[in-house]
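S.K.: Based on what follows, work out the 3D shape:
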Amino acid sequence: MTHPYALVLIFDRKAGSLPPEAIDIARAMVKGARPVILSEGEAVEIPCGKPGTGAATPATIRAALAPHRVDALLVKQRGRRKAVLIADMDSTIVADETLDQLAALIGCGDAVKRITDATMNGTLDFAAALTERVALLRGHPAALLEDVWKTTRINEGAQTLVKTMRAHNARTALVSGGFTFFTSRVAEACGFDEHHGNVLGIEDGTLTGRLAAPILGPDGKKAHLTRLLTERGAQNSAALATGDGANDLPMLHHAGFGVAFHGKPKLRAEMPLQVNFTTLRSLLFAQGYRAADFVE
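M.R.: Sure, this is the predicted structure:
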């Protein structure tokens, strides 16, 4: 293969058009070939060679393009289109943290958000922190879950990502440390094949402040990815995983494409593939899909 890699550049189409100077900078950094348009004014890919000693790294490329608010993903050309998609829910497929939203309605929002932020940055044990947060919900009406769902916003590109990959025979799964009350609804809205989350205790219409065991956390997410690959008879390289928090790291490291989507600092420090400025459409461009291929 003449150019075994591609540097994919994506710009937020709502903010205008991909700056030509950003393309020139990127092409010079990777000594790349003529850019190939994936979406006019939004995304291009620059075919290039395998990074060698002294070559620009993903981090240096991102730093050079950050002033232009351009996302840059350096990917292998071989096997770009993935057979499995596994995605986190809160702050990835949906815009907010549903547990934080629920806590805000109850009146303990600040306390819960502090724990959530520490957990997503990897400074607290996930299971212990989730148990502590859920305990604060005890005695409040379960009907508040419906109120949270009414205000939950699905991130731009989520439905397009899932539907396009399914149209090309990928298996898609939503996995969350949040609650199945929300994963079931988000999965249906986006078209995921399956969903997994934690079961929130409810008795007589009231939140018990407990979770049904076992708790789905970082290792559980990775286990679902492993199962999906086994069921497809596929290698790790055939998977795309995306998430924003420290509890997503095991599955992101396990996947061929592990993408930090508007990730917390710990993810940005560890993951070479990052989407920091644009939408979930970028995960399709990273796989070599053109906008004309998208299923909207």
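S.K.: alpha carbons only for contacts and neighbour counts from here, please
M.R.: OK.
S.K.: Centre of the chain to the helix or strand containing I25, how far?
M.R.: I25 is part of helix 20-30 when elements are defined by DSSP states H and E. With CA atoms, centre = their mean, to the nearest Å as the basis, helix 20-30 stands 26 Å off its chain's centre.
S.K.: now for it, which elements pack on it?
M.R.: strand 5-10, helix 58-65 (3 or more CA pairs under 8 Å, 6 or more residues apart in numbering; DSSP states H and E).
S.K.: Run through the neighbouring helices and strands of the last one.
M.R.: Under the contact definition 3+ CA pairs under 8 Å, 6+ apart, helix 58-65 sits against helix 20-30, strand 71-76.
S.K.: which residues are in contact with the longest strand seen in the chain?
M.R.: Ranked by residue count and defined by DSSP state E, the top strand of the chain is strand 171-179. Contact with strand 171-179 is made by 83-90, 98-99, 162, 165-166, 183, 187, 192-200, 215-217, 221, 228, as judged by CA atoms under 8 Å, 6 or more residues apart in numbering.
S.K.: Check stretch 264-279 too.
M.R.: 10-12, 58-59, 69-74, 120-122, 155-157, 244-246, 249, 253, 257-263, 282.
S.K.: 6 Å instead?
M.R.: With contact meaning CA atoms under 6 Å, 6 or more residues apart in numbering, stretch 264-279 is reached by 12, 71, 73, 121, 156-157, 244-245, 259-262.
S.K.: Check stretch 198-215 too.
M.R.: 134-135, 137-142, 178-180, 216.
S.K.: Following up with a second sequence; could you model it the same way so I can compare the two?
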Amino acid sequence: MPARFLVVLDADSTLLRNEVIELIADEAGRGAEVAAATEAAMRGEVDFATSLRQRVRALEGVPIAAFERVRARVEPTQGAAAFIAGVHERGGVVGVVSGGFHEVLDHVAPGLGVDRWRANRLVVDDGALTGSVDGEIVDAAAKAATLREWAASLEVPLSRTVAVGDGANDLRMMAAAGLGVAFNAKPTVRERADIVVAPVDLREILPLLPR
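M.R.: Modelled structure (predicted):
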């Protein structure tokens, strides 16, 4: 049965409570430094791709074994699993496109029922992070392109897509979607979204879905 609509969510601070890069940075003792840089990027004060490369450099030397501790600290946002189940009950598909990392999302997304996801990958050498990102960075343009690509593959018109995000790098995919939802969002995102959901509970979005 064809999908009736598509919902695409950001991951960090949207699907998940955490900013995962900050959890990884904690393992390098640089959590506060990276958190400040993340906040500036989410407010749109600096270019996301440049900022991400700088923040990832701070992760150099973190052993891959540390990811077990990182994944144990990741928390889904309140209502995440129920929201995704509600989308499925209504005939929709859920995608997640993230400026975060497959190394965490690959473990979290399936358990929540996410249908498809895309994120960055970290370069590993000799069991530790090198401080580099593998390939092209998933930035604002990539997020918008991914929403369009998934909609086309599902034969869902853009008018029946919903994009949910919190940071400046979500604005382009929110603009591309039929409905752009600011969730747990920075002021610049709340100002430019089609609608703002204030309670940090993803179930609050269910009434907004296409009928």
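S.K.: Just give the TM-score of the two.
M.R.: Superposed pair, TM-score by TM-score structural alignment, normalised by the length of the second structure: 0.94. Supporting alignment: 209 aligned residues with a CA RMSD of 1.6 Å.
S.K.: related to what we said a few turns ago, dump the helices and strands packed on helix 20-30 of the first structure into a markdown table; add mean neighbour count and distance to V94 of the first structure as well.
M.R.: Formatted as a markdown table, those follow (neighbours: other CA atoms under 10 Å; distance: least, CA to CA, whole Å):
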| stretch | mean neighbour count | distance to V94 of the first structure |
| --- | --- | --- |
| strand 5-10 | 26 | 21 |
| helix 58-65 | 17 | 25 |
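S.K.: now for those, which one comes closest to L240 of the first structure?
M.R.: strand 5-10 (15.7 Å; CA to CA).
S.K.: Just tell me the aligned range of the closest one in the second structure.
M.R.: Residues of the second structure matching strand 5-10 of the first structure are absent, with TM-score structural alignment as the criterion.
S.K.: Going by contacts, tell me the helices and strands next to that strand.
M.R.: Contact analysis of strand 5-10 of the first structure by 3 or more CA pairs under 6 Å, 6 or more residues apart in numbering; DSSP states H and E lists strand 43-48, strand 71-76 as its packing neighbours.
S.K.: For the ones you listed, give me a markdown table that also has distance to A173 of the first structure and mean neighbour count.
M.R.: Conversion of these to a markdown table gives the following (distance: least, CA to CA, whole Å; neighbours: other CA atoms under 10 Å):
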| stretch | distance to A173 of the first structure | mean neighbour count |
| --- | --- | --- |
| strand 43-48 | 26 | 26 |
| strand 71-76 | 22 | 25 |
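S.K.: So which residues of the second structure form strands?
M.R.: Using DSSP E, strands in the second structure cover 5-9, 92-101, 116-125, 128-134, 161-165, 179-183, 195-197.
S.K.: Name the stretch among these that sits most buried.
M.R.: Mean neighbours per residue, mean count of other CA atoms under 10 Å, is largest over those for strand 161-165, with a mean of 29.
S.K.: ok, back up a step: now the contacts of stretch 198-215 of the first structure as JSON lines including distance to T151 of the first structure?
M.R.: Putting the contacts of stretch 198-215 of the first structure into JSON lines (distance: CA to CA, whole Å) gives the following:
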{"residue": "V134", "distance to T151 of the first structure": "20"}
{"residue": "A135", "distance to T151 of the first structure": "23"}
{"residue": "L137", "distance to T151 of the first structure": "19"}
{"residue": "R138", "distance to T151 of the first structure": "22"}
{"residue": "G139", "distance to T151 of the first structure": "22"}
{"residue": "H140", "distance to T151 of the first structure": "19"}
{"residue": "P141", "distance to T151 of the first structure": "17"}
{"residue": "A142", "distance to T151 of the first structure": "16"}
{"residue": "G178", "distance to T151 of the first structure": "16"}
{"residue": "F179", "distance to T151 of the first structure": "16"}
{"residue": "T180", "distance to T151 of the first structure": "17"}
{"residue": "L216", "distance to T151 of the first structure": "24"}
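S.K.: sorry, back to before: same list as before, the helices and strands packed on strand 5-10 of the first structure that is, but in TSV and with distance to T172 of the first structure included.
M.R.: Formatted as TSV, those follow (distance: least, CA to CA, whole Å):
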stretch	distance to T172 of the first structure
strand 43-48	24
strand 71-76	21
